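A.B. asks: Sequence first, then the predicted structure, then my questions.
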Amino acid sequence: MPNERLTRAAVTTGRRTVEFCELPVPDLGEGDGLLAVEAVGICGSDVVSFDRADEPVRVMGHETVGRIAEATPSAMSRWGARPGDRVLLEEYLPCGHCRFCRSAEFRFCLESDPAATPGALRYGTTGLAVAPGLWGGFSELQYLHPRTVLHHVPESLPADVATMALPVANGYEWAYRSGGVGPGSAVVVIGPGQQGLGCVLAARIAGASVIVAVGLERDGARLAAAKSLGATHTIVSGPDLVEQVLAATGGEGADVVVNTASGKSAVFNDAVAMLRKSGRLVLPVREKLRQDGVDLGAVGRKCLIVIGMRGHSFAAVESAIAILQDNLELVRPLATMTVPLERVADAILSTGGTGPIPDVIHATVAVAPADQSTSEA
């Protein structure tokens, strides 16, 4: 019997617990492949799931950049790729034939939405018990399902910047493609996390004239980053938040508010109050608790458009890669932490503000090549 191939992986086995294991590498079937992982970014959702005790044992990581190591001819044809190509993966594994997939909105595909379809497959969250197990990027090799959605990454784009493509794509989707920000717009972004900063960057590129980033007292470094990306005003949230926003917009209110921070009724009502009549409120938050005290009357009186939002389109990711490539010096300071695979827990915890490195905006886990230098700041 031939020797079984193994790959080294960081396996999340419980709340804030990682074990390093040698996992079997699957033989290729029809239409699939393997990715040699180069680097993986840490998403805010990783911070949340890493802190939960009810998640499956799994290989986490979905902001993955790597090279196609092996793939069947049918996979190469479907993906438009060749072995050795440097690519970025999306977390979605859409069915490819539903109404959403056929209309280029595969992020809505029920087969890739665990909230709608229990057991739905997604990179970074599917459990180790689901064959072949290598569903996340915190591994030297990652399994490529036939339904993989990938994007080609320029060789000149540094790995720690390339791994920011998905949060930047979210910001581009929420602020520009769905939010409708354009030249001369007044925009408020509530929450200066990775996606919120992506919204600020997208608003700048779209030509917004007023960009207000709102955060908390502890968000000093992130608000400073928002300023460097193009925010014209940064505000620490407080009792006079709405008044400050109205002052920043000449008393007219914002054309667009993107709330990336909280689904609480108080934040919703503040967002409504700072919008002009017929403005747009974009809500990518996922508050699970029902909220009392939501001022729906103001939504009607001001004729507002409220847009629920999740994830990113294929086009948004393509645009994000181009934005990062074209604005490398501008976005490079957002890559505040890069560590080897052995320190993946530090990267996740630091992103959430509880790890050994303070003021992390976006962290990257460098997986390969083995001699790649790592740094942290």
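C.D. replies: Now that the structure is in, tell me what you want to look at.
A.B. asks: alpha carbons only for contacts and neighbour counts from here, please
C.D. replies: Will do.
A.B. asks: Tally up the residues packed near Glu329, please.
C.D. replies: The tally of other residues near Glu329 (other C-alpha atoms under 10 Å) stands at 9.
A.B. asks: Next one for the comparison:
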Amino acid sequence: MRAVTYHGTGDFRVDTHPDPVIGDPGDAILRVTSTAICGSDLHMFDGFMPEMKSGDIMGHEFMGIVEDVGSGVGNLKKGDRVVVPFTINCGHCHWCKTKQFSLCDESNPDAEKLALITGQAGAGLFGFSHLYGGYAGGQAEYVRIPFADATHLKVPDGLTDEQVLFLSDIFPTGYQAAVNAEVGPGSVVAIWGAGPVGLFTLKSCKLLGAERVFVIDDVPERLKLAAENGAEVIDRSQVKPYDALMELTNGMLPDKVIDAVGLEAHGTGVIDTVYDKVKTATFQETGRPHVLREAIMCCRKGGIVSIPGVYAAIVDKFPIGSAFAKALTFRMGQTHVMQHAPKLLEHIQEGRIDPTFLITHRGSLADGPDLYKQFRDKKDDCVKVVLTP
């Protein structure tokens, strides 16, 4: 089979790999019909994610048709059409039973390695380094699905791939970000990042009844999409977000702030931006938390900071004093996809949201490496890429 393959920082190629096979009675083999490039994939492309190995197959947003199942699989059969969550769920550990699926105890064979960094390990992830199991990803023609009984969402008839593909990650991620922020009627929310996760966070805040939603970015086409979907947009290249939010909220500031950017944030010529670039370049810091610092400063006293943007290991100059003085609450973590996906599927079926609104580019697997660069560099108004194997 053909698959988008890691060969080092900035070096992804489409290679030929052996077709996957059933390796455990709980496995299924999926023929991939649609897959996508996610902002989190760029952390591997840009060299920010440790424990990547040459030959690793990329991709964690995908769906397709079941081709084969192991003898232990009870609720899937050949021909079933499914979306696959990026978090691999065993279905029976404490965390899966309590619907905290991204914390699964059983699906990460590299748990001891990750626990040295984090204290405890979470679930295995598709296409996301050998800290998370080294599982082959879904930017491929076929993929093996472990714990297949728990790691899937069946797709009803009448829905296209593009309507449901993002249930694999970015739609539930945006929704969880809003839920973690306790967004509801009357909420005033500020979201940093108008990329795919930020846009789904915006849509989720609207679904949950937020009164006002501000979106901060500096990419014109992303700000345009955010405005078209109900946001009050702030172009951070033209104004400091803190100053704008103070003015727009009459000095109250938002009570919910959401960092939908994560560890590859860029500032605009401020001192902490230079500091972070030097620290990450010399491997003394594993992310650039400019947005996180700014979001904390922009959060109303007693508010909530929600972090769907990915961070790894350590960051510096964390404004704990501001967070403490303002009595802020923090919520974060990988997405419990299967906790939210069934409900979000209903929203799609009932026409309350059309997830295809953010797709700007489509291609084949062969186009994948070039589209990675286009997405990373935000060229040709590229917001979201869908690939068809």
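C.D. replies: Cool, the structure landed. What you see is a predicted model, and the numbers here were worked out from it, not measured in a lab.
A.B. asks: Any idea what the TM-score is?
C.D. replies: TM-score of the superposed chains, computed with TM-score structural alignment, normalised by the length of the first structure, equals 0.82; 348 aligned residues with a C-alpha RMSD of 2.8 Å.
A.B. asks: against the second structure, where does stretch 200-212 of the first structure fall?
C.D. replies: Under the alignment (TM-score structural alignment), stretch 200-212 of the first structure falls on residues 202-214 in the second structure.
A.B. asks: Do a quick rundown of the helices in the second structure.
C.D. replies: Secondary structure of the second structure (DSSP state H): helices at 41-45, 94-97, 111-118, 161-164, 170-180, 196-207, 220-228, 241-248, 271-281, 290-298, 320-325, 337-349, 368-376.
A.B. asks: could you redo these as a markdown table and give each row mean neighbour count and distance to Pro20 of the second structure?
C.D. replies: Putting those into a markdown table (neighbours: other C-alpha atoms under 10 Å; distance: least, C-alpha to C-alpha, whole Å) gives the following:
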| stretch | mean neighbour count | distance to Pro20 of the second structure |
| --- | --- | --- |
| helix 41-45 | 21 | 22 |
| helix 94-97 | 17 | 26 |
| helix 111-118 | 15 | 23 |
| helix 161-164 | 20 | 22 |
| helix 170-180 | 27 | 26 |
| helix 196-207 | 25 | 30 |
| helix 220-228 | 18 | 38 |
| helix 241-248 | 16 | 48 |
| helix 271-281 | 15 | 36 |
| helix 290-298 | 22 | 40 |
| helix 320-325 | 13 | 47 |
| helix 337-349 | 18 | 24 |
| helix 368-376 | 19 | 20 |
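A.B. asks: can you redo the ones you listed as JSON lines with distance to Asn75 of the second structure?
C.D. replies: As requested, the helices of the second structure are arranged in JSON lines below (distance: least, C-alpha to C-alpha, whole Å):
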{"stretch": "helix 41-45", "distance to Asn75 of the second structure": "30"}
{"stretch": "helix 94-97", "distance to Asn75 of the second structure": "17"}
{"stretch": "helix 111-118", "distance to Asn75 of the second structure": "27"}
{"stretch": "helix 161-164", "distance to Asn75 of the second structure": "20"}
{"stretch": "helix 170-180", "distance to Asn75 of the second structure": "23"}
{"stretch": "helix 196-207", "distance to Asn75 of the second structure": "30"}
{"stretch": "helix 220-228", "distance to Asn75 of the second structure": "39"}
{"stretch": "helix 241-248", "distance to Asn75 of the second structure": "49"}
{"stretch": "helix 271-281", "distance to Asn75 of the second structure": "46"}
{"stretch": "helix 290-298", "distance to Asn75 of the second structure": "42"}
{"stretch": "helix 320-325", "distance to Asn75 of the second structure": "46"}
{"stretch": "helix 337-349", "distance to Asn75 of the second structure": "16"}
{"stretch": "helix 368-376", "distance to Asn75 of the second structure": "33"}
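A.B. asks: out of these, nearest to Ser34 of the second structure?
C.D. replies: Checking those against Ser34 of the second structure by C-alpha to C-alpha gives helix 161-164 as the closest, at 6.6 Å.
A.B. asks: I'd like to know which elements that closest one is packed against.
C.D. replies: Using 3 or more C-alpha pairs under 8 Å, 6 or more residues apart in numbering; DSSP states H and E, the elements in contact with helix 161-164 of the second structure are strand 28-37, helix 337-349.
A.B. asks: And the ones you listed: which comes nearest Phe214 of the second structure?
C.D. replies: Closest of these to Phe214 of the second structure is helix 337-349, at 22.6 Å (criterion: C-alpha to C-alpha).
A.B. asks: mean shift between that closest one and the first structure?
C.D. replies: Following superposition, helix 337-349 of the second structure is found to deviate from the first structure by 2.9 Å on average (mean C-alpha distance after the TM-score superposition for the first structure).
A.B. asks: Please compute how far that helix lies from its chain's middle.
C.D. replies: 16 Å (C-alpha atoms, centre = their mean, to the nearest Å).
A.B. asks: Show me which residues of stretch 350-368 of the second structure are buried.
C.D. replies: For stretch 350-368 of the second structure, burial by neighbour count (16 or more other C-alpha atoms under 10 Å) applies to 353, 355, 358, 361, 365-366, 368.
A.B. asks: how much space is there between the nearest residue to Arg212 of the second structure once chain neighbours are set aside and Arg362 of the second structure?
C.D. replies: Spatial nearest neighbour of Arg212 of the second structure, excluding adjacent residues (C-alpha to C-alpha, 6 or more residues apart in numbering): Val188 at 4.9 Å. Using C-alpha to C-alpha, to the nearest Å, Val188 of the second structure is found at 35 Å from Arg362 of the second structure.
A.B. asks: now swap in Asp56 of the second structure and tell me
C.D. replies: Going from Asp56 of the second structure to Arg362 of the second structure by C-alpha to C-alpha gives 23 Å.
A.B. asks: ok, now which ones touch the counterpart of Pro340 of the first structure in the second structure?
C.D. replies: In the second structure, Pro340 of the first structure lines up with Ser364, judged by TM-score structural alignment. Taking C-alpha atoms under 8 Å, 6 or more residues apart in numbering as the criterion, Ser364 of the second structure is in contact with 387-389.
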